[in-house]
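# Got a predicted model here, sequence first, then my questions.
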Amino acid sequence: MAYTANPTELSDLHAFDEDLRAIRHHIHQHPELAFNEQATASFVADKLKDWGYEVTTGIGQTGVVGSLRVGAGRRSIGIRADMDALPILEETGLDYASQHQGVMHACGHDGHTTMLLGAARHLAQTRRFDGTLHLIFQPAEERGFDSGATAMLDDGLFEKFPCDYVFAIHNHPGMPLGQMLFREGPFMAAGDRVFIKVKGVGGHAARPHQAADPLVAAAHIVVALQTVVSRNVDPDEAAVVTVGRLLAGQALNVIPDSAEIGISVRSFSTEVRVLLKKRINEIVESTAAAHGVSADIDYVEGYPVLVNDAAANELAISVARELLPADQVVAETKRLMGSEDFAYMLQRCPGALVRLGNGPATDGRGLHNPKYDFNDNNLVIGAAYWSRLVETYLACSEKA
């Protein structure tokens, strides 16, 4: 018979609220970039050891896994939080703002890590589960390629720490505070990056006929790329091709000899992802040739589509419905064009990513913005949610 007495409620974590805020502020003040999270990893590992976890460090360079086994249950569950920050100069003006110039937690990974630490402490104290819990603190989610998820997987993450399911949370500015957002199947897009160098022949601005202008060619490439989605992708599909960089020249009287274009490409299906790559390459090469210049293309395939397992997603929703008011649970939210390297873990182990509303994103306070800050009022919600999820999946046999 499943153990149901005294499952975790939000009120159970209220006593931790002040401590969780202090932890989050400490991590926020000491942000570290991808694969440089030594201090953060050490901080996490020390906390887990103090609470009785078996701790393994150095998984995926700076990753940490804390394991706790209770009872004789054979089930196992993994929960992942990311630890890295971004190369952004903080402009929040907070008294706990980043002490590392040009580096800040502008995506809320300080909050993700703190919520999981809160659950770790509570679960170690209550031990109301029967099975194995693996807490995965991952580096380098923001890297965009060769990320922390792949590094941990390459180090044998799920071979060393087998999980029936693995879960993660990412905060979501612009949605109501504490609202949990779910979606079965494809949830977040694949994210690819394209680096193009258009090479021509430079010259004097007064004698353009003696040059091969790469800037004009680059401008035509940028315009032509706007047709990739509008004229090549099925309107029932979703895709984005965004040119985020166009660099060329310095002096007004000089035609440069090269121009650089940077593109972000997003998609949800393998077929569309292949089509986008094909058309982008064709447009760049043919447009460059038409203008008498050449183009070098470095097409970097980034994170894959994040796909939530149906059973894991349903489990995640059921726990949220038990813990939160009905209007705080959105069971079928929209797909998101952002990308997440947790997708790699979901390719190897079934599980689900949950989005957690962070409140208004006014005054530019969205993700990756120098004014962004994780909402501390979510710390208890996230910690309580993780605790109850673990208790639900690793349900104990009722004691006599």
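It's in.
# When you work out contacts or count neighbours from here on, use the C-alpha atoms and nothing else.
OK.
# centroid residue for this structure?
residue 340 (3.8 Å; CA atoms, centre = their mean).
# residues touching it, list them.
Contacts for residue 340 were tallied using CA atoms under 8 Å, 6 or more residues apart in numbering; they are 141, 188, 303, 306.
# what helix or strand is it on?
Assigned by DSSP states H and E, residue 340 belongs to neither a helix nor a strand.
# quick one: it from residue 9, how far?
Note on residue 340: its distance to residue 9, by CA to CA, to the nearest Å, is 29 Å.
# Which positions within the longest helix along the chain qualify as buried?
Ranked by number of residues, the top helix in the chain under DSSP state H is helix 270-290. Under the neighbour-count criterion of 16 or more other CA atoms under 10 Å, helix 270-290 has 272, 273, 276, 277, 279, 280, 281, 283, 284, 285, 287, 288 buried.
# Please compare the first structure with the one that follows:
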Amino acid sequence: MSDTSRIEALAGEVAGWRREIHRNPGTGFDVGPTAALVAEKLRGFGFDEVVEGVGRSGVVGVLRGRRDGSRAVGLRADMDALPIHEQTNLGHASRVPGKMHACGHDGHTAMLLGAARYLAETRDFAGTAVFVFQPAEEISQGANAMIADGLFARFPVDAIYGLHSLPGLPVGHFATRPGAVMASVDRFEIRVEARGAHAAMPHQGVDAVYVASQIVVALQSIVSRNLDPLEPAVVTVGAIQAGDAFNVLPDSARLLGTARCLSPAARDTIEARLAAVAEGVARLNGAEARVTYDRISAATVNHAAEAAIAAQVAGSVAGEGNSEAAMPPLMIGEDFASFLHERPGAFAFIGNGDTAGLHHPGYDFDDRAIPAGIRYWVGLVEAA
């Protein structure tokens, strides 16, 4: 059982690490300052192994407990920031123009470092704890890069766990669920090729803007008419690019969007129908549509046994009524899904309170969640 007072006493120092990470964000695989800080801290804590450059810029630390046991547990935190210009005006705001920790990864990394410090000092657990600090989560490439670099062959684990900040959930509360907890993430691009004309003579051309608009509307039929009404799914067009003059019908248009769902069958249906709808609407209007559909990351699916462990630990940390074991799934995505394809595990959320949303320029991780996050990580290791 973790020493709550000891963790509370450590929380202020961990908050300082978090704010230092926040001031020096890096995106994608370019997380040098954060990775260096992580590696330095782990070595200073006396870890048995610290390996840098896993999956290009990830860091892995290995810590062995003093109790008998062979079980190995993986704990993962993401380190990368987003290409967003911060608008918080905080004293620890980003020093890097156009980059900020708008998704809580600074807090995730700091909390896991806090657990690493505590567990290195106590070693009151059986088996091995493997601390995985991952780059490039926001571009859905870091997990696969670490796996391809032999993460689980070099650092075997029996299960792996992830934790993410969640605005709207009270600070320090937890939520998780068995099964699909987050959606798959796909990206699509539709290019409409039409025939330009003067805006006053539309009959002499084929209006790419009109065709693109019809496609946007028609795509909504995929979720409403091609999927089971009880199957959660989203098809969203986030950008339309066409023309640059008020009196010209452009000859082309470009649509960018995303599709999200929880099951492989729904994913297959959306991909097939999206192409059929876009191409059919364009052809009906005398234009042509070319569709590119990219599968970015799979749905994040928690394993039942590990989700139960995560819920039990979270409940013991947060107290009765402050942890949800059957939360509704979210339609956001996470490349932690790739880890769960390789090993059993579970992903959970820790509350950030009534704050700006994830990926918002006004978001900041709430340091009051740090003690609960540390205790959660420690609890998972000690429960093994």
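Perfect, thanks for sending it. Since we're looking at a predicted model, the values are computed, not measured.
# TM-score for these two?
Their TM-score after superposition, calculated using TM-score structural alignment, normalised by the length of structure 2, is reported as 0.97; 382 aligned residues with a CA RMSD of 1.1 Å.
# before we move on, the earlier item: in structure 2, what residue corresponds to the residue nearest to the centre of structure 1?
With TM-score structural alignment as the criterion, residue 340 of structure 1 lines up with residue 334 in structure 2.
# ok, now residue 200 of structure 1?
Looks like residue 200 of structure 1 aligns to residue 194 there (TM-score structural alignment).
# Would you confirm that that match contacts residue 207?
Yes: if you go by CA atoms under 8 Å, residue 194 of structure 2 and residue 207 touch, sitting 6.4 Å apart.
# so what sits against both of those two?
Shared contacts of residue 194 of structure 2 and residue 207, counting by CA under 8 Å, 6+ apart, come down to 250, 251.
# circling back: how about the contacts made by the match of residue 200 of structure 1?
Residue 194 of structure 2 sits in contact with 205, 206, 207, 208, 250, 251, 252, 286, 287, 288, where contact means CA under 8 Å, 6+ apart.
# can you count the residues close to residue 250 of structure 1?
Per other CA atoms under 10 Å, the neighbour tally for residue 250 of structure 1 reads 9.
# Look up the closest residue to it, ignoring the ones flanking it.
Nearest residue to residue 250 of structure 1 in three dimensions, chain neighbours excluded: residue 256, at 7.9 Å (CA to CA, 6 or more residues apart in numbering).
# pretty sure that neighbour contacts residue 213?
Yes: between residue 256 of structure 1 and residue 213 a contact is recorded at 7.1 Å, counting by CA under 8 Å.
# who touches both of those two?
Joint contacts of residue 256 of structure 1 and residue 213 (CA under 8 Å, 6+ apart) are 200, 201, 202.
# Mind putting those residues into a markdown table with distance to residue 84 of structure 1?
Formatted as a markdown table, those follow (distance: CA to CA, whole Å):
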| residue | distance to residue 84 of structure 1 |
| --- | --- |
| 200 | 40 |
| 201 | 42 |
| 202 | 42 |
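# quick check, nearest of those to residue 165 of structure 1?
residue 200 (52.7 Å; CA to CA).
# How much space separates the closest one from residue 210 of structure 1?
To residue 210 of structure 1, residue 200 of structure 1 is 11 Å away according to CA to CA.
# tell me which residues of stretch 116-125 of structure 2 are tucked away?
Going by neighbour count (16+ other CA under 10 Å), the buried part of stretch 116-125 of structure 2 is 116, 117, 118, 119, 120, 123, 124, 125.
# quick one: which of these sit in helices?
Judged by DSSP H, these include 116, 117, 118, 119, 120 as members of helices.
# Among those residues, which one lies nearest to residue 375 of structure 2?
Using CA to CA, residue 118 is the member of those that lies nearest residue 375 of structure 2, at 9.5 Å.
# ok, for the closest one, nearest residue in space, not its chain neighbours?
Nearest to residue 118 of structure 2 is residue 7, by CA to CA, 6+ apart, at 7.4 Å.
# May I have the secondary structure class of that neighbour?
Taken by DSSP: H, G, I helix; E, B strand; the rest coil, the conformation at residue 7 of structure 2 corresponds to helix.
# if I line the two up, what does it land on in structure 1?
Alignment note: residue 7 of structure 2 maps to residue 13 in structure 1; criterion TM-score structural alignment.
# Also residue 166 of structure 2?
Per TM-score structural alignment, residue 166 of structure 2 is aligned with residue 172.
# Leaving out chain neighbours, which residue sits closest to its match?
Residue 172 of structure 1's closest residue in space is residue 357 (CA to CA, 6+ apart), at 4.6 Å.
# for residue 99 of structure 2, same thing?
Nearest residue to residue 99 of structure 2 in three dimensions, chain neighbours excluded: residue 83, at 4.5 Å (CA to CA, 6+ apart).
# Please apply the same query to residue 131 of structure 1.
Nearest non-adjacent residue to residue 131 of structure 1, counting by CA to CA, 6+ apart: residue 73, 4.1 Å away.
# any idea whether the corresponding residue of structure 2 for the one you found is helix, strand or coil?
Aligned by TM-score structural alignment, residue 73 of structure 1 pairs with residue 69 of structure 2. Counting by three-state DSSP, the backbone at residue 69 of structure 2 sits in strand.
# which residues does residue 172 of structure 1 contact?
By CA under 8 Å, 6+ apart, the contact list for residue 172 of structure 1 reads 355, 356, 357, 358, 359.
# The second one in helix, strand or coil?
State at residue 356 of structure 1, reduced to three classes by three-state DSSP: strand.
# Please say which position in structure 2 it maps to.
When structure 2 is aligned by TM-score structural alignment, residue 356 of structure 1 is paired with residue 350.
# Looks like residue 76 of structure 2 contacts residue 161 (just checking).
Yes: contact criterion CA under 8 Å: residue 76 of structure 2 and residue 161 qualify, at 6.2 Å.
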